[in-house]
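> No sequence on hand, only this structure:
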């Protein structure tokens, strides 16, 4: 099928140009069209989809083409903008409204790079720098810069950009961010190469205290050096997150790692550096964060399990078969075995995410509990129940018979001897 002509002049813009220059894979291409009207795009067969500004889908490829536009701040927050798009808007004007110089480059049909704001130079210098003062008009850009720091951890943040972000936070712009957008950017940043960099940048500019104060409160809180050579609770949280990222953990595991120790920030000062009962406090705080940011259930539920039980998982080498079964039941490991495996991934990251030689220490708790889980799942609960019924057992005795069968299976699987 013949490609329809594109009105005006079309350029690839933004991330595709940046990633190609960095030698990274390019998966999606965004296009901007200069010198065309919305009606011309429609007449050429493009389908309009933009609600806030003119975006069109290519009739064959489905790729997005946006008309070149400028934006003018009209109110607080990231929604307070008036958009202007017509054939008079130049490519340079369109690129000027973008966040970072490395995202403000374009490429024409002949492969020539259009770089009016020094993005190529900043790529070479490994620098995250804002394009211009209009950056301060959109608070989402604070989160985006932090996310790019996680994606490109070898890049440093330009001092002027950091100062601009601090000014935005001080002016209350970060307080206007809607929960859905905060979660969207945090979730994307958590899945980057170095997610701790996102939180470091947010702390540097003061935004972490606005969007995740429960996490921000962990820095400066001490814990026992024998179990945590890194001492600082905030640093531990980052080490755990990086351990999860190094293991290729999915988003629910990384979120659980980020949430698992929030309760340590509320430990009474006279108890420090111990953190007795922090698990229950962490469960409550993680639930509050999940409700506020509208975190997906898969992430919120795993975070609750890990916050509540990570200490017991760490101590599970000391547990007999009966106590191991109770741990599995509290984690709902027999009804949701896949989620339990994710919980153990988070617990392993918690073990590895410490200072000293902890990252080199094995974590036998994980395979041991997985073996116990498999053994318990292999028990024919129906057969155990029917056998109890045949003996005339009541409801409670039937449940006890099933539990005992599972305990025996766990005991055999773990090679335990003697009473449990």
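Arrived safely, thanks for sending. In this text the structure is predicted, and so the values were computed from the model without any measurement. Residues are numbered from 1 along each chain as shown.

> CA atoms for contacts and neighbours, from now on please.
Noted.

> Looking at this structure, which helix is longest?
Longest helix of the chain, by residue count under DSSP state H: helix 395-414.

> which strands and helices sit next to it?
Here helix 395-414 touches helix 321-330, helix 365-378, helix 381-390, going by 3 or more C-alpha pairs under 8 Å, 6 or more residues apart in numbering; DSSP states H and E.

> mind putting these in TSV, mean neighbour count and distance to residue 243 included?
Below are the helices and strands packed on helix 395-414 laid out as TSV (neighbours: other C-alpha atoms under 10 Å; distance: least, C-alpha to C-alpha, whole Å):
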stretch	mean neighbour count	distance to residue 243
helix 321-330	18	24
helix 365-378	18	15
helix 381-390	15	37
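
> What count of nearby residues applies to residue 297?
12 (other C-alpha atoms under 10 Å).

> Let's have the helices and strands packed on helix 395-414 in JSON lines, adding distance to residue 9.
Output for those, formatted as JSON lines (distance: least, C-alpha to C-alpha, whole Å):
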{"stretch": "helix 321-330", "distance to residue 9": "61"}
{"stretch": "helix 365-378", "distance to residue 9": "57"}
{"stretch": "helix 381-390", "distance to residue 9": "68"}
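
> that older thread, buried residues of the longest helix of the chain, list them for me.
Buried residues in helix 395-414, counted by 16 or more other C-alpha atoms under 10 Å: 398, 400-411, 413-414.

> quick one, which of the helices and strands packed on helix 395-414 is nearest to residue 93?
helix 365-378 (55.1 Å; C-alpha to C-alpha).

> try this one next to it:
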């Protein structure tokens, strides 16, 4: 191996993902000469505390000084797995300006400042790879940028948060309420101590912004993605969905329409025979529709030390191959269009609505009249008496613009015959 080229790299962060990347690089060392035409070797690992023991990692590589890495001409690849916006953004930008190639798993940074760092990579002829930023170990960024590049993609959607998928799976299969399912997810380590980013949909929204930007070749940022979480989903909603032959999933949905890009994250009812309906527990899956490929689905582990480490290491290998071939900076920012982002009020969806109403003649007709006056068509109704003069009404609409549905909802909330509207959810319908 003495005549094999050695490419030096630095790892920023030695947490869960960092330790996974470290392990994979050790396991692959003997394979690298054949796979890459080189060996990637870690020279430095940036940590906050160099004295803290980290099992299985060589402590002689630890440094708490970023300048040691930035100013070292031997280090050609910087691998950022720290997370968060700062100091990661500064480190990545400085590394690119210094001519170093970057591999990152940082969805927060890319969803908000992707253009800035991609522009820096292009300016300096550097690779910037970020496969691990979306859906953990599932290959989706490279397929969108390369394998599916000959398609006009009209939809990319899926389950891109394992915590919420685990919670909804438990609510569906074990008939648990949200709070109990969340407590179990926390106990098993699927949910963070503060689960807000997961259960409110923010984590998924960042991933949707990244995927939509690549799929539609136009910049979509985190703030462009309409976001709704799963905290208000109840066992009653799950039961009605099951009765209607559907399941509830937190879906990230991005569509490229004639009138602009739609991007949202929301709990949605999806037919039980749709491929995504069977993606359970902490698994993720992404569903893509293109004019040439038709439908394609990517499924696997969406998080974790080794699945995410696998995606990071795959990017490191790609950068190493580019360095050996002298072809770095081939594919950077692909957002060459400037498409309109549609306001959520213009987005069309079907809706599921659960309401408690007075149990007497004429109530359903009155509600249907409100819908009709606001351009909302009813597709399905379930009515059940719950006693004491109250009936539970579940309505699924046909596709309608959000603003029309909101107008109808506003009227119904003021109707004396309507006692409560505890649940309004969207129903997934594949775009034409």
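The structure has been received and is ready for your questions. As the structure is a prediction and not an experimental result, all values here were calculated from the model.

> List the TM-score for the superposed pair.
Comparison of the two superposed chains (TM-score structural alignment, normalised by the length of the first structure) gives a TM-score of 0.31, and 219 aligned residues with a C-alpha RMSD of 7.2 Å.

> related to what we said a few turns ago, select, out of the helices and strands packed on helix 395-414 of the first structure, the one closest to residue 244 of the first structure.
Once these are compared by C-alpha to C-alpha, helix 365-378 is nearest, at 14.4 Å.

> what angle sits between the closest one and helix 395-414?
Helix 365-378 of the first structure and helix 395-414 are oriented at 130 degrees to each other (axes from the mean of the first three to the mean of the last three C-alpha atoms, to 10 degrees).

> I'd guessed residue 164 of the second structure sits against residue 197; true?
No - Residue 164 of the second structure is beyond contact range of residue 197, at 10.2 Å (criterion: C-alpha atoms under 8 Å).

> The two: which is more packed in?
Between residue 164 of the second structure and residue 197, counted using other C-alpha under 10 Å, residue 164 has the larger neighbour count: 31 against 15.

> Find the nearest non-adjacent residue to the more buried one, please.
Distances taken as C-alpha to C-alpha, 6 or more residues apart in numbering put residue 199 closest to residue 164 of the second structure, at 6.0 Å, once the chain neighbours are dropped.

> Give me the number of neighbouring residues for that neighbour.
23.

> And the furthest pair within the buried residues of helix 395-414 of the first structure?
398 and 414 (24.5 Å).

> Helices of the stretch 1-150 of the second structure, residue ranges please.
Along the stretch 1-150 of the second structure, the segments classed as helices by DSSP state H, counting those that start in this stretch run 16-27, 32-36, 66-70, 88-97, 107-123, 141-142.

> Quick one: closest of those to residue 397 of the second structure.
helix 107-123 (32.8 Å).

> and the angle from the closest one to helix 88-97?
Going by the same axes, to 10 degrees, helix 107-123 of the second structure makes 20 degrees with helix 88-97.

> Show the secondary-structure elements that helix 107-123 of the second structure is packed against.
helix 88-97, helix 202-216.

> Please point out which parts of whatever helix or strand residue 280 of the first structure lives in sit buried.
Counting by DSSP states H and E, the element that carries residue 280 of the first structure is helix 278-293. Buried residues in helix 278-293 of the first structure, counted by 16+ other C-alpha under 10 Å: 278-287, 289-290, 293.

> Helix or strand next in line after it, which one?
That would be, after helix 278-293 of the first structure and using DSSP H and E, helix 297-314.

> List the buried residues in that next one.
Quick answer for helix 297-314 of the first structure (16+ other C-alpha under 10 Å): 299-310, 313-314.

> JSON lines please, covering these and showing distance to residue 179 of the first structure.
Below are these laid out as JSON lines (distance: C-alpha to C-alpha, whole Å):
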{"residue": "299", "distance to residue 179 of the first structure": "15"}
{"residue": "300", "distance to residue 179 of the first structure": "15"}
{"residue": "301", "distance to residue 179 of the first structure": "18"}
{"residue": "302", "distance to residue 179 of the first structure": "20"}
{"residue": "303", "distance to residue 179 of the first structure": "18"}
{"residue": "304", "distance to residue 179 of the first structure": "20"}
{"residue": "305", "distance to residue 179 of the first structure": "23"}
{"residue": "306", "distance to residue 179 of the first structure": "23"}
{"residue": "307", "distance to residue 179 of the first structure": "22"}
{"residue": "308", "distance to residue 179 of the first structure": "25"}
{"residue": "309", "distance to residue 179 of the first structure": "28"}
{"residue": "310", "distance to residue 179 of the first structure": "28"}
{"residue": "313", "distance to residue 179 of the first structure": "32"}
{"residue": "314", "distance to residue 179 of the first structure": "33"}
